[in-house]
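Novice: Pasting a predicted model and its sequence here:
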Amino acid sequence: MHDFEPSAHLDSFPRDHLPPFEQWPPMNLQCLPEIANYPRRMNCARELLDKQAAIYGDKPVIYYGDEVWSWNRLLETANRIAHVLVDDLGVVPGNRVLLRAPNNPMYVACWFAVMKVGAVAVATMPLYRWRELTYMTDKAEIKVALCDWRLREEMETTLKESQFLERSLYFYSPEGQSLESLMAGKPAQFETCDTAWDDVCLIAFTSGTTGPAKGCMHFHRDVMMICDTFNRYVLKPGPDDIFTGSPPLAFTFGLGALVAFPMHGGSATLLVEQYTPDTMLRSIEKYGVTILFTAPTAYRAMTGLLAKGGYDIGSLRQCVSAGETLPLPVWQGWADATGIKIIDGLGSTEMLHIFITSKGDGIRPGATGKPIPGYEACILDDEGKPVPDGTVGRLAVRGPTGVRYLDNPERQAAYSAYGWNLTGDSYLRDADGFYWYQARTDDMIISAGYNISGPEVEAVLLLHPDVSECAVVAAPDAERGHIVKAFVVLRDKDKAGPAMAKALQDFVKAEIAPYKYPRAVEFLDVLPRTQTGKVQRFVLRQKGGEG
């Protein structure tokens, strides 16, 4: 039985809907001295905002267009919103609050307000539609929402369709009663709720690449643990650093990268609602950004732009890639263009953030890296037994964080098994302990008895000068069981056709074992992606004839 600290929650829903403790993976709370010394009463808003604002005061913490928010301004705004949540919306500790906005300062202030009142934040992607929002509000039994005015249309439909949602309060609103109008008369001080370190503070719904989104329940201590592992031991930011990046704050990758990590380091963050490769480069130059988080696709596009000149990104010193595998050609191209070795990170919503990575001289190009301090990993076979180095198997990880699904015993059992968290990735570990990504477990293609890694074929196709993007999946085949099928986006769409398909097939045969070449090539204008930027391979498998 888990030794729970007495909860501050008046609404017991979060604890009542955690998986039974025997279904949790092991979590090592003694893995690092910082974590071993955590107090059992902990609120991540007190740690990241209240205590840091007392130190940094009027120093900038958020840049947003022409706005500069100081630590004090963020604290006072969060405090006023907290009063609105309690006084006007009747929120009590343990209630869930839906948050909905692009990456902007009011979103951050709302998130901290939810933490400060001891409630549970359920952040949602701006692109989600009412069906997805209704599923989440009903799954997490959410009664109130704080929403950016520009996203009100889907929110209003959700209010009509949801069994539970009763009220949505809008900010950045030009009319009527708004969050800002209610905040105006509130005190700038608020007593942060004295939550337990194992009180749930956020339910993060996965991006739903396979089936309905799954709610991942994380504690106040978990938010601090990602700061005291990846941020403290890998990034090591300081008060002079400025972060920016493209991941949505509603995504745990973005929450860590653009809120928790910079604030933990006393740094600042630049929030941009919608980045393009060009505006990202120009923003790095304009604001003197030092730490960048984005996806491989953006690094590849920015590398092309840098070759044309006209950008000064000399302030940049660290770059992190996550969300999907980082192909070696993308890593090498960025290193050649900037001198910066991208830190490749593997993380998951279930684990909250990155758990395998490498940086600087510890990078082995093409490998994801090694477990970060606080985490351990191994490769298991289908029976849950460790396999020898050099053998492809299922990646298993554990550390201070771990999976706890909201009311999903089937998925909980699949992810937490054999005393580990099973991430759904196929990896191999080499003799030096580096972990090499092979595929998602369901992206390993078995063709005529050969195991073929889709991402390996993708990495080769990306070396071809005519290829802009690509994704490789299994397509059913009567003779071979499955064949390798490549979906390709060309730089010049007019070149698409049988001659180009054959040229790409020959190119792959010349670069890697010929049996891995794509026996089918289909040209697309764009690849289907989730709202977090991941390629939806299941959509491509369906296009390839595999339902």
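Specialist: Arrived safely.

Novice: CA only for contacts and neighbour counts going forward, please
Specialist: Fine.

Novice: What is the neighbour count of the residue nearest to Asp228 when sequence neighbours are not counted?
Specialist: Distances taken as Cα to Cα, 6 or more residues apart in numbering place Glu34 nearest to Asp228, at 6.8 Å, with adjacent residues excluded. The number of residues packed near Glu34 is 14, by other Cα atoms under 10 Å.

Novice: Shouldn't Glu34 be within a helix?
Specialist: Yes. The assignment for Glu34 by DSSP: H, G, I helix; E, B strand; the rest coil puts it in a helix.

Novice: So in the chain, which helix runs the longest?
Specialist: With secondary structure taken from DSSP state H, the chain has its longest helix at helix 71-87.

Novice: next helix or strand past it?
Specialist: Per DSSP states H and E, the first helix or strand lying C-terminal to helix 71-87 is strand 96-100.

Novice: Could you look up the next helix or strand downstream of that following strand?
Specialist: Trace forward from strand 96-100 with DSSP H and E and the next one is helix 105-116.

Novice: roughly how far out does that following helix sit from the chain middle?
Specialist: 18 Å (Cα atoms, centre = their mean, to the nearest Å).

Novice: Enumerate every residue touching the residue of the chain most remote from its centre.
Specialist: When distances are taken from the C-alpha mean of the chain, Glu479 lies farthest, 39.4 Å away, according to Cα atoms, centre = their mean. By Cα atoms under 8 Å, 6 or more residues apart in numbering, the residues touching Glu479 are Ala448.

Novice: then this one, side by side with the first:
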Amino acid sequence: MEPTLSPSAYTDTFARDRLPPAEEWPELRFTLPELHRTGTLNCAGELLDGGVGRYGADRPCVRGEHDGVRHAWTFGGLRARVDRIARLLSGPLGVRPGNRVLLRGPNSPWLAACWLAVLKAGGVVVTVLPVLRTEELEAILRSARVSHALCDARFADELEEAADRAAPHLEERTGITLYGDGGPQDPAVLAERAAEEGEPPFEAVPTAADDVALIAYTSGTTGRPKGCVHFHRDVTAIADTFSAHVLKPRPDDLFAGSPPFAFTFGLGGLLIFPMRAGAETLLLEKAGPERLARAVHEERVSVLFTAPTAYRALLSEASGAEPPDLSSLRRCVSAGEHLPEAVWHAWHEATGLKLIDGIGATEMLHIFISASDDDIRPGSTGRPVPGFTAEVLGEDGRPAPDGVPGRLAVRGPVGCRYLADDRQRRYVRDGWNITGDTYVRDAEGYFWYRSRSDDIIVSAGYNIAAIEVEEVLMRSPLVREAAVVGVPDPDRGQVVKAVVVPAEGTPSDPATAEALKAFVKERIAPYKTPRLVEFTAALPRTETGKLQRFKLRENG
């Protein structure tokens, strides 16, 4: 059980006051010496000031684009800009330690600077996707009682409207400061001036290691998003577990990828991990497959973070008339959804690289099961990352025998703490984080994904894992993407329905549907064959790329 929390440095105790009661916390385990972080710890100070101390102020740190303008900053250059924004926050803008500060904008060097500045000034950072609409933004402003916001000037309108609508439910209207508009009060303008003229360093607020650093909202694959609370020590913990022991970055690496900072897969992979390792990160405002391929080719990216669907699309780019040069890549990480074994093999054949698959969760901040190099078993997610333990639990809540599917449960140095949300009791049980995924563990300790726990289809008494049927469909040359769900049926309880994005040039007609049914029936048990096949131009996904199966079920 979680020990008593350290004395907080916050004068605004809202976030700590709304943590779950102690009996609903997961059991936290600090099994590696570097995870024992107590006392004072400001993770932004650790990453930035500590990075300057470890690697030198002149080491390249972040480069990228903001509204068409290129930036390239060293650790020292980034610190000068961060310190100026932190001074602005804690001074004229009136951010008190513990205030929640919302960030809105695409990935860019300025978003990175704002993220670090909020934490250095003692704020609690709440990063949101720039595509969220007014109602979604209003819900987050109210849920986190956001007092201040730093917003890319190009994405201000809906946030302004959301702040007006949320104001009656807050102590006062959220104060919004725009960056990138070029005005005299633009934090980016002020920070650039400070970097040129020089200012005294800003001393990071001495937050406790277990003070709240960030509130990350889930991406909504199952409906209403939840606010996941993470501490300053959690930020360093994910770098000192998955990154240090599985990814193993080098100071000469250049990171890039597609996930936004609002998606903690992107926050870790594109900011926390490279800074912790003294490496450089390339931040792209738009990071579709074509842009990613071009970035790897032109900028010699060596570490790539993106989702399985993007790797599949990158393979298409690589087989085009003018294929990009991907030879600079040495580490490629896939997460966000299950990595099909066919994609793993295709990527390995095309590049010679072994994709690092992993499962993480917003509730856990980052990846907790993975494998790299010779430890990889294609099709398997991997084994628990050093610092974590995992089990497959049966219906009785006890560990299931190897080879028997059950609910994935995990413990480690981080864990689920929802912000004032009664769903905490569903995610945490008996000290375990219950992820909502069905897995099988083999005799070697490798974990094999079967489905989301709510993706098991029960048809005429048979349990059918949606992912198994999807894996078969994805092998067909007629299929670009596929998702499988169960839909109600009066005779069988449920039947298997496949929603298919056909390959280019493939007709969406009954003949194709019958061909796909036959393709599946030839490869797995007939009772798993889809009885219904629907064609669509695109599968419903969140902005972070996760499949929204609940929408497919809603559509029947």
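Specialist: Sure, I can see it. Because the structure is a prediction, the values reported are computed rather than measured.

Novice: corresponding residue for the residue farthest from the centre of structure 1 in structure 2?
Specialist: Under the alignment by TM-score structural alignment, Glu479 of structure 1 pairs with Asp491 in structure 2.

Novice: Wasn't that match part of a helix?
Specialist: No. Read with three-state DSSP, Asp491 of structure 2 is coil and lies in no helix.

Novice: What separation do you get for it and Ile457 of structure 2?
Specialist: 14 Å (Cα to Cα, to the nearest Å).

Novice: now Thr542 of structure 2
Specialist: From Thr542 of structure 2 to Ile457 of structure 2 the distance is 23 Å (Cα to Cα).

Novice: Could you do Val82 of structure 2 as well?
Specialist: 50 Å.

Novice: Those two - which one has more neighbours?
Specialist: Val82 (33 against 25).

Novice: what sits against the more buried one?
Specialist: 113-114, 116-117, 191.

Novice: so what corresponds to it in structure 1?
Specialist: In structure 1, Val82 of structure 2 lands on Ala78 (TM-score structural alignment).

Novice: Also Arg429 of structure 2?
Specialist: Checking TM-score structural alignment: Arg429 of structure 2 goes with Ala417.

Novice: if I pick Gly257 of structure 2, what's in contact with it?
Specialist: 266, 269-270, 283-284, 287, 292, 304-306.

Novice: Apply 7 Å and report the result again.
Specialist: 270, 287, 292, 304-306 (Cα atoms under 7 Å, 6 or more residues apart in numbering).

Novice: Reformat those as JSON lines; add distance to Leu47 of structure 2.
Specialist: Compiled in JSON lines, the contacts of Gly257 of structure 2 are given as follows (distance: Cα to Cα, whole Å):
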{"residue": "Leu270", "distance to Leu47 of structure 2": "13"}
{"residue": "Ala287", "distance to Leu47 of structure 2": "25"}
{"residue": "Leu292", "distance to Leu47 of structure 2": "26"}
{"residue": "Leu304", "distance to Leu47 of structure 2": "20"}
{"residue": "Phe305", "distance to Leu47 of structure 2": "20"}
{"residue": "Thr306", "distance to Leu47 of structure 2": "23"}
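
Novice: quick one: which of the residues you listed sit in strands?
Specialist: 304-306 (DSSP state E).

Novice: want to throw the residues you listed into CSV with neighbour count?
Specialist: Listed next are those as CSV, based on neighbours: other Cα atoms under 10 Å:
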residue, neighbour count
Leu304, 23
Phe305, 23
Thr306, 25
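
Novice: where exactly do the helices run in the stretch 201-350 of structure 1?
Specialist: 220-226, 252-255, 261-264, 277-287, 296-308, 328-338 (DSSP state H, counting those that start in this stretch).
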